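with the sequence up front, the predicted model follows.
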Amino acid sequence: MPTLRPIDVFFLEKEEPVKSCLLFLRGFIPKQDKRITEEWKYGLPFYYLNGKMFCYLWIHKKYRQPYIGLAEGNKINHPDLLQEKRARMRILLIDPSKDIPVKKIKSILKEAIALYK
């Protein structure tokens, strides 16, 4: 039996419905551009575009919701992106108890991808 990598353990150890939400995002993000790669950096799942930091997945401590952190989030104007105390990154909270807002996520990721061209 193959040994699980730390990135796989990260997803599998989560409780439902957070686990399903994160697993969906894990598959969804790389499908937005063939140049997106998944890596285990800084103890979290990170996605790179052309070798540059693109976004990551994490769970908000206060809200206990999964979120997508966007490396260039400060350059994207979207009402649902939270700045909080970050200089550059912004986050998109995902409520795992509701339907995942696929169109919204796709639109924000598309805008983020355009910043890397």
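Structure received. What you see is a predicted model; the values in this text were computed from it and never measured.

CA atoms for contacts and neighbours, from now on please.
Will do.

now the helices for this protein?
For the chain, helices defined by DSSP state H occupy the ranges 6-12, 18-28, 102-114.

out of those, which one sits most buried?
With neighbours taken as mean count of other CA atoms under 10 Å, the helices of the chain reach their highest mean count in helix 18-28, at a mean of 17.

so which elements touch that one?
For helix 18-28, the elements it packs on are helix 6-12, strand 66-70, judged by 3 or more CA pairs under 8 Å, 6 or more residues apart in numbering; DSSP states H and E.

put this next to the previous one:
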Amino acid sequence: MKITDEYIYRQPEKFRSILLHLISVFEREIPELDLLFKWGIPYFYYKKRMFCYLAPNHKKGFVDAGFARGFQLVGNQDYLVGEKRNTVKSLRYYNLEDIDNAILVDVIKEAAVLYK
């Protein structure tokens, strides 16, 4: 079993479900992504460059999907969180039911265009 899988399956149920759902959407939309374990969290790489991390925050109760080039994204600004970060903007999910797949897919596709 890969270290990313071990990390995900050790998460409490709420976080595990969110992580597994996010991973399935990312991999469906961009099959070329590589999911690695970097800086203690799952991190997607696209074309060998940092693309998006998935970071559970147990204290505050959410999973952050942080896009490495988030400040270059133009669409979906009402949903992206930038707070005190220079380059990363993220989609933040407190529950599995909070995930709007249409917005998630739109952000993933826009972010991928930045890597062409």
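Perfect, I can see it now. Treat the numbers as computed from the prediction; the structure is a model and nothing was measured.

TM-score of the superposed pair?
After superposition, the two chains reach a TM-score (TM-score structural alignment, normalised by the length of structure 2) of 0.88; 114 aligned residues with a CA RMSD of 1.6 Å.

could the helices of structure 1 go into CSV alongside distance to residue 64 of structure 1?
Shown next, in CSV, are those (distance: least, CA to CA, whole Å):
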stretch, distance to residue 64 of structure 1
helix 6-12, 15
helix 18-28, 9
helix 102-114, 19
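
out of those, which is closest to residue 55 of structure 1?
helix 102-114 (9.1 Å; CA to CA).

relative to structure 2, what is the average displacement of the closest one?
In the superposition against structure 2, helix 102-114 of structure 1 averages 0.5 Å from its aligned positions (mean CA distance after the TM-score superposition for structure 1).

tell me what angle that helix forms with helix 18-28.
Between the axes of helix 102-114 of structure 1 and helix 18-28, defined by axes from the mean of the first three to the mean of the last three CA atoms, to 10 degrees, the angle is 50 degrees.

in structure 2, what stretch matches helix 102-114 of structure 1?
Here helix 102-114 of structure 1 aligns to structure 2 at residues 101-113, judged by TM-score structural alignment.

equivalent analysis for stretch 65-76 of structure 1, please.
Using TM-score structural alignment, stretch 65-76 of structure 1 pairs with 62-73 in structure 2.

show me which positions of that stretch end up buried.
By neighbour count with 16 or more other CA atoms under 10 Å, stretch 62-73 of structure 2 contains the buried residues 62, 63, 64, 65, 66, 67, 68, 69, 70, 71, 73.

just stretch 30-39 of structure 2 next, same as before
Applying 16+ other CA under 10 Å to stretch 30-39 of structure 2 flags 33, 34, 35, 36, 37 as buried.

with distance to residue 24 of structure 2 added, can I get these in CSV?
Shown next, in CSV, are these (distance: CA to CA, whole Å):
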residue, distance to residue 24 of structure 2
33, 11
34, 12
35, 11
36, 15
37, 16
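
now, these that are in strands?
34, 35, 36, 37 (DSSP state E).

return the residue of structure 1 aligned against the first one.
Pairing criterion TM-score structural alignment: the partner of residue 34 of structure 2 within structure 1 is identified as residue 37.

I figured residue 70 of structure 1 hits residue 91, correct?
Yes. With contact defined as CA atoms under 8 Å, residue 70 of structure 1 counts as touching residue 91 (6.0 Å).

burial count for residue 1 of structure 2?
Using other CA atoms under 10 Å, residue 1 of structure 2 has 5 other residues around it.
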